[in-house]
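**Q** Next input, structure requested:
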Amino acid sequence: MTTSAGDRDARLAEAVALRASGDEAKRRHARELLIALSAELPDDAEVAYQTAWVHDVLGLEAEAVPFYERALAGSGLPEPDRRGARLGHASTLRSLGRYPEAVEAFRAGLAEFPDDNALRTFLAMALYNVGEHHEAMRTLLETLAATSADPWIQRYRPAIEHYARDLDAVG
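**A** Predicted coordinates:
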């Protein structure tokens, strides 16, 4: 069966709306629609991303991974979706206990999107999971110092940044 661009877009929009509804039955139906569309369009990165996402929201993380990988292998994702796919993929690996792979995936995401503090924060969690506690804490402290609007954090930002570099510093 050949899927026209208009048909693809309509089916994808319907599935995304069903997934976003928050209703479990509608999300399961969205999954069915997306699996079928993904089978018809295996090289469509956007369809793969939406298929991964619906698996994640249904708690089917292991089934989401290959769709995230397919989405990221292609070049058809708009920038916000590619960021989302990077975070979703790495977070899913982490939630499955695949911590070293998650660290690699978060680092790949940050190589592509170095300004993404959500990726950086989740990377810190994965670093903790692989026993890199110092690196995890450094990453969180640097992110906090750089992004917090809290006046007290900003007041002590130089000290926070200093200790982020060397948590064991004395004096």
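**Q** Only C-alpha atoms from now on, for both contacts and neighbour counts.
**A** OK.
**Q** Let me know the helix or strand that the residue nearest the centre of the chain is in.
**A** Centroid-nearest residue in the chain, with C-alpha atoms, centre = their mean: Leu87, separated by 1.3 Å. Following DSSP states H and E, one finds Leu87 within helix 79-95.
**Q** Which residue ranges of the protein form helices?
**A** Using DSSP state H, the helices of the chain run over residues 5-20, 24-40, 45-57, 61-73, 79-95, 99-112, 117-129, 133-147, 151-155, 157-165.
**Q** which helices and strands does the last one pack with?
**A** Same thing as helix 157-165. Helix 157-165 makes packing contacts with helix 133-147 when contacts are defined by 3 or more C-alpha pairs under 8 Å, 6 or more residues apart in numbering; DSSP states H and E.
**Q** hmm, try it at 10 Å
**A** Applying 3 or more C-alpha pairs under 10 Å, 6 or more residues apart in numbering; DSSP states H and E, we find helix 157-165 packed against helix 133-147, helix 151-155.
**Q** Identify the residues contacting it?
**A** If you take C-alpha atoms under 10 Å, 6 or more residues apart in numbering as the criterion, helix 157-165 is touched by 134-146, 148, 151, 153-154, 166-167, 169-170.
**Q** how far away is the spatially closest residue to Ala169 that is not a sequence neighbour from Arg157?
**A** Residue nearest to Ala169 in three dimensions, not counting chain neighbours: Tyr163, with 6.9 Å by C-alpha to C-alpha, 6 or more residues apart in numbering. Using C-alpha to C-alpha, to the nearest Å, we find Tyr163 at a distance of 10 Å from Arg157.
**Q** got it, and Ala10?
**A** 49 Å.
**Q** who's more crowded, these two?
**A** Arg157 (18 against 12; other C-alpha atoms under 10 Å).
**Q** Please tell me how far the more buried one sits from Ala146.
**A** According to C-alpha to C-alpha, Arg157 stands 8 Å off from Ala146.
**Q** The structure of the following sequence is requested for comparison with the preceding one:
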Amino acid sequence: MTASERDLELAEAIRLRASGDEGKREEARRRLVALSQRWPDDAEVAYQTAWAHDVLEREAEAVPYYRRALAGDGLTEADRCEALLGLGSTYRVLGRYEEAEETLRGAVAQFPGHGGLRAFLGMALYNTGRYEESVRLLLELVAETGEDPSVRAYRRAIEAYAADLHRTVS
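**A** Modelled structure (predicted):
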């Protein structure tokens, strides 16, 4: 298979996965698994294969593809960010909370402005029993990104309380 044939096959599989139709998503997964066998060192193919498993709620099968994608070169910065989010989220769904936290902390360090990563890190922190850090992170995210006028009106207060959740006045 040539590189241009790989590109065409990958594009078609992505189209099928994005369709929203369960049968087409399964067809995309089968095609991507076959493509990843032909291109085992291709980070983009591995990433798309992981994603195809995730949308079908086959998270355990997605993990090795995410890891392969992240171990190699060839992902755009945006795809690397999304692959880290996918892997961290997948670990969390599988109950592998420490791995989720570790993956998502590293991802947030690389992509600090990505709200989705911070939201998933907040969930992983909750799962590892770091409740205060979880609530702080999620409150900061709400304060920064909330478009609800009632949230925006209290942004400064929310940020202040996020910084010190135990703060009281006497």
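**Q** picking that back up, distance check, the equivalent of the residue nearest to the centre of the first structure over in the second structure against Thr168 of the second structure.
**A** Taking TM-score structural alignment for the superposition, Leu87 of the first structure sits opposite Leu85 in the second structure. For Leu85 of the second structure, the distance to Thr168 of the second structure equals 35 Å [C-alpha to C-alpha].
**Q** Quick check: Val47 of the first structure touching Arg31?
**A** No - counting by C-alpha atoms under 10 Å, Val47 of the first structure sits too far from Arg31 to count as a contact (11.1 Å).
**Q** Tell me the residues that contact both of those two, please.
**A** Shared contacts of Val47 of the first structure and Arg31, defined by C-alpha under 10 Å, 6+ apart, are found at Ala15, Val16, Leu37, Trp53.
**Q** mind giving me a markdown table with the residues you listed and columns for neighbour count and distance to Pro78 of the first structure?
**A** Listed next are those as a markdown table, based on neighbours: other C-alpha atoms under 10 Å; distance: C-alpha to C-alpha, whole Å:
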| residue | neighbour count | distance to Pro78 of the first structure |
| --- | --- | --- |
| Ala15 | 26 | 18 |
| Val16 | 21 | 16 |
| Leu37 | 20 | 19 |
| Trp53 | 26 | 15 |
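**Q** residues near Glu99 of the second structure, how many?
**A** Neighbour count of Glu99 of the second structure, defined by other C-alpha under 10 Å: 17.
**Q** List the contacts of the residue opposite it in the first structure once aligned.
**A** Matched by TM-score structural alignment, Glu99 of the second structure corresponds to Glu101 in the first structure. Taking C-alpha under 10 Å, 6+ apart, we find Glu101 of the first structure in contact with His89, Ala90, Leu93, Arg94, Arg107, Ala126.
**Q** cool, Arg120 of the first structure as well?
**A** The neighbourhood of Arg120 of the first structure, defined by C-alpha under 10 Å, 6+ apart, consists of 87, 106-107, 109-110, 113-114, 126, 136, 139-140, 142-143.
**Q** From Ala69 of the second structure, how far off is whichever residue in the second structure pairs up with it?
**A** Structural alignment places Arg120 of the first structure opposite Arg118 in the second structure (criterion: TM-score structural alignment). Separation of Arg118 of the second structure from Ala69 of the second structure (C-alpha to C-alpha) stands at 21 Å.
**Q** Return the residues in contact with Gly116 of the second structure.
**A** By C-alpha under 10 Å, 6+ apart, the residues touching Gly116 of the second structure are Cys81, Glu82, Leu85, Val108, Gly122, Leu141.
**Q** that older thread, for the buried ones among the contacts of helix 157-165 of the first structure, write the corresponding PyMOL selection.
**A** Buried members of these, defined by 16 or more other C-alpha atoms under 10 Å, are picked up in PyMOL with:
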select buried, resi 134+135+136+137+138+139+140+141+142+143+144+145+153+154
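**Q** Does Ser91 of the first structure touch Leu123 like I think?
**A** Yes - here Ser91 of the first structure reaches Leu123: they are 8.7 Å apart, a contact under C-alpha under 10 Å.
**Q** what sits in contact with each of those two?
**A** Common neighbours of Ser91 of the first structure and Leu123 (C-alpha under 10 Å, 6+ apart) are Tyr99, Ala102, Val103, Ala105, Phe106.
**Q** of all these, which comes closest to Val57 of the first structure?
**A** Ala102 (18.5 Å; C-alpha to C-alpha).
**Q** Distance-wise, check the closest one relative to Gly22 of the first structure.
**A** From Ala102 of the first structure over to Gly22 of the first structure (counting by C-alpha to C-alpha), the distance is 27 Å.
**Q** Looking at these two, which has the bigger crowd around it?
**A** Ala102 (27 against 11).
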